[in-house]
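In: here is my input; please provide its structure:
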Amino acid sequence: MIIKPILYAIILYFCVCFPSRLAAMLTSFIEGLLCCLTSKPANTVVPVDTSEPADGYEFVEVKPGRVLRVRHIIPDRPAVEEPSLGGIVSCKRKITVYRNGQLFIENLGERASAELKTCQNGETEPNSMVEVELTDCRNSSPPQPRKRRRKPKRTVVIDCERRIAACKGTHSDVALFFIHGVGGSLDIWGSQLDFFSRLGYEVIAPDLAGHGASSSPHITAAYTFYALAEDMRLIFKRYAKKRNILIGHSYGVSFCTFLAHEFPDQIHKMVMINGGGPTALEPSLCSIFNLPTCVLHCLSPLLAWSFLKAGFARQGSREKQLLKEYNAFNVSSFVLRAMMSGQYWPEGDEVYHAELTVPVLLVHGMHDKFVPVEEDQRMAEILLMAFLKVLEDGSHMVMLECPEAVNTLLHEFFLWEPVTLPPPKKEPKARPETAKPQTDNTSEPATVRPATARQT
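Out: Predicted coordinates for the structure are as follows:
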């Protein structure tokens, strides 16, 4: 009991004699040491107090004792417009996975036949899976492609049609869902929520458990991927409309993909912001987040500084103010450790992502040190309908660094619809020679050429 007053006296002394940053680091270290000595959590795991107005904020109890804060804005819309018909996209794919881990994706068009085709130069078309073996070039006859008979481990065939129309804020059947990642909160979407609500869109943005003003249960199982995904599923069922657009950032992209599989008919479009590659989630065994909670609390100033260096293209006073204003990376050490160790999702592999038939916009910050651009490029290759946009001035927190550019990209994507080509016109069949109608000279007089125009 005597240790606490002594430690707090030391903290007060350093706060007076040293700069604020050093005092904050020392305060965090002393609290972590106190946590280790007393075997008590360093952070009080309760919802964060918020000074924001209550307008637009709701607290939803997804499970007994598990309460999430949700920002839900229903703007006053003008006269409702009828949604455009849009275009119909044929989604025909054949996904084959072999035992050696190779993945072959066949995009089948309407004219594609069951047999594999080859080009005139002997190379295979992108839709085919024929493997060509090299032969002696001295032979006069061109090499014939030969199929290797390999038994596939798994084959998935997708054959459906999707009607994709423009989504405007005046459409009452459209809702936008924003899902943040690890260490964030719904506040990081502040610019997007205000922008699209002013355009007439209905927006929904929840706080994940342990983040923002949501409840933070002190149990590790409450922060696994499946527990958080179930929360997002219940939130989606509560606020979903007929046409819904999912916008996810970082870890939140995985929850958007999960919802797109759970509700394929209700998800109209999806946006992935710095979400990474189409790989299954698995926690790293050699990670700093495997350290005890009290040690992580001692290192929290260092972790916050590392997040500022890797999450922003520039590290100035503006970026520090953005972290403070939007409540980013402001979670307890226990929640941070449980979130990183709970990222186990073996189903979310390449095949799982390749099965998506929803149009996807990929937004990537060029200076992102958490997610390389190659991962988003791989995601664009795997998805059926994907558009990759790279912002040169952004990093991992691109929605905070370049809000205007992100809002413009998202709005253009919401209004995008595929062009429906008209059906080809059938050429009239030529009549036989005997069936040609004879010209009537009495109806129209024949044109007589002048004498000077006649050929001799």
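
In: contacts, neighbours, all on C-alpha from now
Out: OK.

In: against residue 35, how distant is residue 28?
Out: As judged by C-alpha to C-alpha, to the nearest Å, residue 28 and residue 35 stand 10 Å apart.

In: of these two, which one has the most company?
Out: residue 28 (22 against 19; other C-alpha atoms under 10 Å).

In: residues contacting the more buried one?
Out: 297-301 (C-alpha atoms under 8 Å, 6 or more residues apart in numbering).

In: of those residues, which is the most crowded?
Out: residue 297 (27 neighbours).

In: hang on, that one in a helix?
Out: Yes. Counting by DSSP: H, G, I helix; E, B strand; the rest coil, residue 297 is located in a helix.

In: for residue 357, see how far away residue 89 is.
Out: The gap separating residue 89 from residue 357 is 9 Å, by C-alpha to C-alpha.

In: report the set of residues contacting both of these two.
Out: Counting by C-alpha under 8 Å, 6+ apart, the contacts common to residue 89 and residue 357 are residue 162.

In: between those two, tell me which one has more neighbours.
Out: Higher neighbour count among residue 89 and residue 357: residue 357, with 27 against 16, using other C-alpha under 10 Å.

In: please name the nearest non-neighbouring residue to residue 4.
Out: Leaving aside its chain neighbours, residue 4 sits nearest to residue 34 (7.9 Å; criterion: C-alpha to C-alpha, 6 or more residues apart in numbering).

In: in the host helix or strand of that neighbour, what counts as buried?
Out: Under the criterion of DSSP states H and E, residue 34 resides in helix 20-38. For helix 20-38, burial by neighbour count (16 or more other C-alpha atoms under 10 Å) applies to 23-36.

In: that helix: how far from the chain's middle?
Out: Here the centre of helix 20-38 is set off from its chain's centre by 37 Å, with C-alpha atoms, centre = their mean, to the nearest Å.

In: toward the C-terminus, what is the element adjacent to that helix?
Out: Next helix or strand after helix 20-38 toward the C-terminus (DSSP H and E): strand 57-63.

In: show me the contact partners of that following strand.
Out: Here strand 57-63 makes contact (C-alpha under 8 Å, 6+ apart) with 67-72, 214, 231, 234-235.

In: and this one, please, so the two structures can be compared:
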Amino acid sequence: MNAMTRTFSASLLALALQAGFAAHAAQPAATAQSAARTATVDGDHVVTADGVRLYYKDWGPKDGPVVTFSHGWPLNSDSWESQMFFLASRGYRVVAHDRRGHGRSSQPWDGNDMDHYADDLAAVIDALDLNDVTVVGFSTGGGEVARYIGRHGTARVKKAVLVAAVPPLMLQTDDNPGGLPIEVFDGLRKASLENRSQLYLDIASGPFFGFNRPGATPNQALVQSFWVQGMQAGHKNTYDSIAAFSATDFREDLKKFDVPTLVVHGSDDQIVPVDTSARAAAALVDGAELIVYPGAPHGLADTHKDRLNQDLLDFLEK
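Out: Next up is the predicted model:
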């Protein structure tokens, strides 16, 4: 794969990384909630009703206000460590799990779709008996948060935060003409099968952190961290997730948000463009607050971590 091809493939995958699975027929709410309630805790894992083991971190004082973090593709909960350390040090209880198929969680062959992702978040929240939770989601994790509220409601939710998130819809459809064509995602699947290790390096060293912009100095530590997290995930799971984040329609989910909501995005996000994601999402959530970071890339949780940390704290303390 030559440099031009790698750059093109990286841009394709980078753009499609995050959007959401072609909506499987949603389970009835009662069924979804029942499945979440049957989850159990086994050490540092939550075991779901279908036997998937979800690794989770639970930092900070156990009596502190609760914040959950849902990560992006193909990463894991380690990608939130700056925000988790910052908030836990200030009295918050912060909980983050590795999505099924990612990080230290199980790698099931099936169920790699947004409905299962949302139900897994519900399983963690219910198994740990978390209440008055601020649910935070980055990129694909923002879709997970949106589908969680769409399927499980806000009985346990106090606030919501979408960071560089994929909702409302990434895929181009008749009623979403501004989305990306299916050929983009087909190209991503092809690139993932050919050499996903190279793909992750290309994404991290290019558009994810904005290192492909003129004058930018790539940070190899961030590139390596992205690659390591990506390679910990299952091949089949990350492959399926390309469909999961590219075709899930979150528009109806967003309309069900009835809690204070913060939307944060970078103006130079080359992966999830701000106009078709954050601005559109904020317009669908009644009373949502939108903050756009000038010049920030998709990976702003690292490149702009100090500002994001403070904005999260300010929102939590309102």
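
In: send over the TM-score of the superposed chains.
Out: TM-score for the superposed chains, counting by TM-score structural alignment, normalised by the length of structure 2: 0.73, backed by 262 aligned residues with a C-alpha RMSD of 2.8 Å.

In: sorry, back to before: just the ones of the contacts of strand 57-63 of structure 1 in strands?
Out: In strands, defined here by DSSP state E, the members of the contacts of strand 57-63 of structure 1 are 67-72.

In: looking at those residues, which is nearest residue 15 of structure 1?
Out: Minimum distance to residue 15 of structure 1 across these is 34.2 Å, recorded for residue 69 (C-alpha to C-alpha).

In: what residues in structure 1 pair up with stretch 85-97 of structure 2?
Out: Aligned by TM-score structural alignment, stretch 85-97 of structure 2 corresponds to residues 194-206 of structure 1.

In: report the buried residues of the matching stretch.
Out: By neighbour count on 16+ other C-alpha under 10 Å, the buried set for stretch 194-206 of structure 1 is 195-197, 199-206.

In: can you give me the end-to-end span of that stretch?
Out: 15 Å.

In: and stretch 299-307 of structure 2, what's buried?
Out: 299-303, 305.

In: same check, this time on stretch 247-265 of structure 2
Out: Going by neighbour count (16+ other C-alpha under 10 Å), the buried part of stretch 247-265 of structure 2 is 247-251, 253-265.

In: cool, and stretch 6-17 of structure 1?
Out: 7, 11, 14-15.

In: tell me the two of these that are most distant?
Out: Using C-alpha to C-alpha, the buried residues of stretch 6-17 of structure 1 span at most 12.4 Å, a distance reached by 7 and 15.

In: can you tell me what residue 174 of structure 1 aligns to in structure 2?
Out: Using TM-score structural alignment, residue 174 of structure 1 pairs with residue 65 in structure 2.

In: next: residue 340 of structure 1.
Out: Under the alignment (TM-score structural alignment), residue 340 of structure 1 maps onto residue 242 of structure 2.

In: quickly find the element holding that match.
Out: Using DSSP H and E, residue 242 of structure 2 falls in helix 235-247.

In: next structured bit after that helix?
Out: Criterion used, DSSP H and E; the element after helix 235-247 of structure 2 is helix 251-254.

In: centre-most residue in structure 2?
Out: The centre of structure 2 sits closest to residue 141, judged by C-alpha atoms, centre = their mean, with a distance of 1.8 Å.

In: gap between that one and residue 64 of structure 2?
Out: For residue 141 of structure 2, the distance to residue 64 of structure 2 (C-alpha to C-alpha) stands at 23 Å.

In: hang on, the earlier thing: what's the helix holding residue 242 of structure 2 packed up against?
Out: helix 3-16, helix 182-205 (3 or more C-alpha pairs under 8 Å, 6 or more residues apart in numbering; DSSP states H and E).

In: swap in 10 Å and give it another go.
Out: helix 3-16, helix 114-127, helix 140-152, helix 182-205 (3 or more C-alpha pairs under 10 Å, 6 or more residues apart in numbering; DSSP states H and E).

In: how far apart are it and its match in structure 1?
Out: Compared with structure 1 after the fit, helix 235-247 of structure 2 shows a mean deviation of 3.0 Å (mean C-alpha distance after the TM-score superposition for structure 1).

In: how far is that helix from where the chain is centred?
Out: On C-alpha atoms, centre = their mean, the centre of helix 235-247 of structure 2 falls 13 Å from the chain's centre.

In: with stretch 47-57 of structure 2 instead?
Out: Centroid separation between stretch 47-57 of structure 2 and its chain, computed with C-alpha atoms, centre = their mean, is 18 Å.

In: and that stretch, how far apart are its ends?
Out: Criterion C-alpha to C-alpha; first-to-last residue distance in stretch 47-57 of structure 2 is 14 Å.

In: list the buried residues of that stretch.
Out: Buried residues in stretch 47-57 of structure 2, counted by 16+ other C-alpha under 10 Å: 47-49, 52-57.

In: turn the residues you listed into CSV, including distance to residue 288 of structure 2.
Out: Output for the buried residues of stretch 47-57 of structure 2, formatted as CSV (distance: C-alpha to C-alpha, whole Å):
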residue, distance to residue 288 of structure 2
47, 34
48, 32
49, 34
52, 34
53, 34
54, 30
55, 31
56, 29
57, 28
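
In: can you say which two of the residues you listed are spatially most distant?
Out: 49 and 57 (19.8 Å).
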